[in-house]
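A.B. asks: build the 3D model from these lines:
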Amino acid sequence: MKNQINVAENRKARHEYELFDRYEAGLELKGTEIKSIRRGKVQLKDSFVSFSNGQAYIKGMHISPYEFGNRFNHDEVRDRKLLLHKNEINKLYQATRIKGYTVVPVRIYINHGLAKIEIALAKGKNLHDKRESQKEKDAQREIQKALKNNY
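C.D. replies: Here you go, the predicted model:
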């Protein structure tokens, strides 16, 4: 993954959800949206993926208007179509309908000049799960600190 430039990451998704299968999807962008993404003016915090008419759309993703654009700048939080294969869309749709999963964006990056988004099939964590994962993270941090101090 040499040519990938990470633009934005959804850290809240890792905290709120247990992430399972991950997929790479393209984005259908308009006008100056790609310029704003390349400048890092994108936020994934409250976004999610929904399905309608056999298509996948990302909702709630905020892309700031391009500051050097004109009156034809894009709408900041419009629904954007995800470019996935039909079998991937069907698989994700079935998982959200039957098993109670949700699909959340994990990160957005530039790959060979194209904006790509990594989405994941996720299930919400309970409060005790969040505490447990925080304890594990703290323990790992302490171990790394101790190892660093020994060398």
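A.B. asks: C-alpha from now on. contacts and neighbour counts both.
C.D. replies: OK.
A.B. asks: so where do the strands sit in this protein?
C.D. replies: For the chain, the strands defined by DSSP state E cover 4-9, 17-27, 42-43, 48-52, 55-59, 62-63, 80-83, 102-111, 114-124.
A.B. asks: longest single helix anywhere in this structure?
C.D. replies: helix 127-150 (DSSP state H).
A.B. asks: could you check the angle it makes with strand 17-27?
C.D. replies: Computed by axes from the mean of the first three to the mean of the last three CA atoms, to 10 degrees, the angle separating helix 127-150 from strand 17-27 equals 90 degrees.
A.B. asks: for helix 127-150, which positions count as buried?
C.D. replies: By neighbour count on 16 or more other CA atoms under 10 Å, the buried set for helix 127-150 is Lys130.
A.B. asks: repeat for stretch 21-28
C.D. replies: Glu24, Ala25, Gly26, Leu27.
A.B. asks: going by distance to Gly60, which of these wins?
C.D. replies: Leu27 (13.9 Å; CA to CA).
A.B. asks: okay, now Lys125: neighbour count?
C.D. replies: Neighbours of Lys125 under the rule other CA atoms under 10 Å: 16.
A.B. asks: check contacts around it.
C.D. replies: Residues counted as contacts of Lys125 (CA atoms under 8 Å, 6 or more residues apart in numbering) are Glu16, Tyr17, Glu18.
A.B. asks: let's see this one next to it:
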Amino acid sequence: MSDGVKVIAVNRKARHDYAVDETYECGIELLGTEVKSFRDGKISFPDSWAEVINGEVWLRSLRIAENPFSSIFNHDPDRRKKLLLHRDEIKRIARKVDEKGYTLIPLSFYFKKGRVKVELGLCKGKKAYDKRADIRERDIQREVSREFRAKLH
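C.D. replies: Next comes the predicted model:
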């Protein structure tokens, strides 16, 4: 990512469990106390996902902890959040999710020019043998790089 970008959280489990075909950068509609919790990094999204409802994309199962300093004006930590995308992107996403069995998974949250952004992935679930193949491939790459470094010294 480029300048002015501060990563809040990354969903490593998503890249392990799903094959990511496309990614989209989208804004997220938040309340003031939710932004404060984002700045403190008090979010949890291990099983969160997004869905398209009536031409709008909604993020589910994202838990943003309540801010202890905001008294009665606090937000509901489990409310669904609206994601901000262009209309043509939403149509393209809706077509793929409906027809081909894709799922929308948030891959990371970050600040870009002071605004919270979500990297949303259009993903397909991996089978167990796919996961094992990825692990095997990673181990082979690690061995090759070790041997290469050993030969340099």
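A.B. asks: the strands of the first structure: which one's closest to Ser133 of the first structure?
C.D. replies: The nearest among the strands of the first structure, by CA to CA, is strand 17-27 at 10.2 Å.
A.B. asks: list the helices and strands that closest one packs on?
C.D. replies: strand 80-83, strand 114-124 (3 or more CA pairs under 8 Å, 6 or more residues apart in numbering; DSSP states H and E).
A.B. asks: who are the packing partners of the last one?
C.D. replies: Other helices and strands packing on strand 114-124 of the first structure, by 3+ CA pairs under 8 Å, 6+ apart, are strand 17-27, strand 102-111.
A.B. asks: what angle do it and strand 17-27 make?
C.D. replies: Going by the same axes, to 10 degrees, strand 114-124 of the first structure makes 160 degrees with strand 17-27.
A.B. asks: now strand 114-124 of the first structure on the second structure. Mean distance?
C.D. replies: Superposing on the second structure and averaging over aligned pairs (mean CA distance after the TM-score superposition for the first structure), strand 114-124 of the first structure comes out at 0.4 Å.
A.B. asks: before we move on, back to that, who wins for neighbours among the contacts of Lys125 of the first structure?
C.D. replies: When neighbours are counted as other CA under 10 Å, the busiest of the contacts of Lys125 of the first structure turns out to be Tyr17, with 20 neighbours.
A.B. asks: how about that one: what's its closest non-neighbour residue?
C.D. replies: Closest residue to Tyr17 of the first structure apart from its sequence neighbours, by CA to CA, 6 or more residues apart in numbering: Gly124 at 4.4 Å.
A.B. asks: which residue comes closest to the aligned residue in the second structure for Leu19 of the first structure once chain neighbours are left out?
C.D. replies: Applying TM-score structural alignment, one finds that Leu19 of the first structure aligns to Val20 in the second structure. Leaving aside its chain neighbours, Val20 of the second structure sits nearest to Cys123 (4.4 Å; criterion: CA to CA, 6+ apart).
A.B. asks: so that neighbour sits right up against Asp17, yeah?
C.D. replies: No: Cys123 of the second structure is beyond contact range of Asp17, at 9.3 Å (criterion: CA atoms under 8 Å).
A.B. asks: now render the helices and strands packed on strand 114-124 of the first structure as JSON lines, adding distance to Val7 of the first structure.
C.D. replies: Output for those, formatted as JSON lines (distance: least, CA to CA, whole Å):
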{"stretch": "strand 17-27", "distance to Val7 of the first structure": "14"}
{"stretch": "strand 102-111", "distance to Val7 of the first structure": "5"}
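A.B. asks: nearest to Gly40 of the first structure, out of these?
C.D. replies: strand 102-111 (9.6 Å).
A.B. asks: in stretch 97-104 of the first structure, what's buried?
C.D. replies: Tyr101, Thr102, Val103, Val104.
A.B. asks: what's the first-to-last distance across that stretch?
C.D. replies: Counting by CA to CA, to the nearest Å, you get 15 Å between the two ends of stretch 97-104 of the first structure.
A.B. asks: contacts only, for Phe73 of the second structure.
C.D. replies: Contacts of Phe73 of the second structure (CA under 8 Å, 6+ apart): Thr33.
A.B. asks: tell me how far it lies from Glu143 of the second structure.
C.D. replies: 54 Å.
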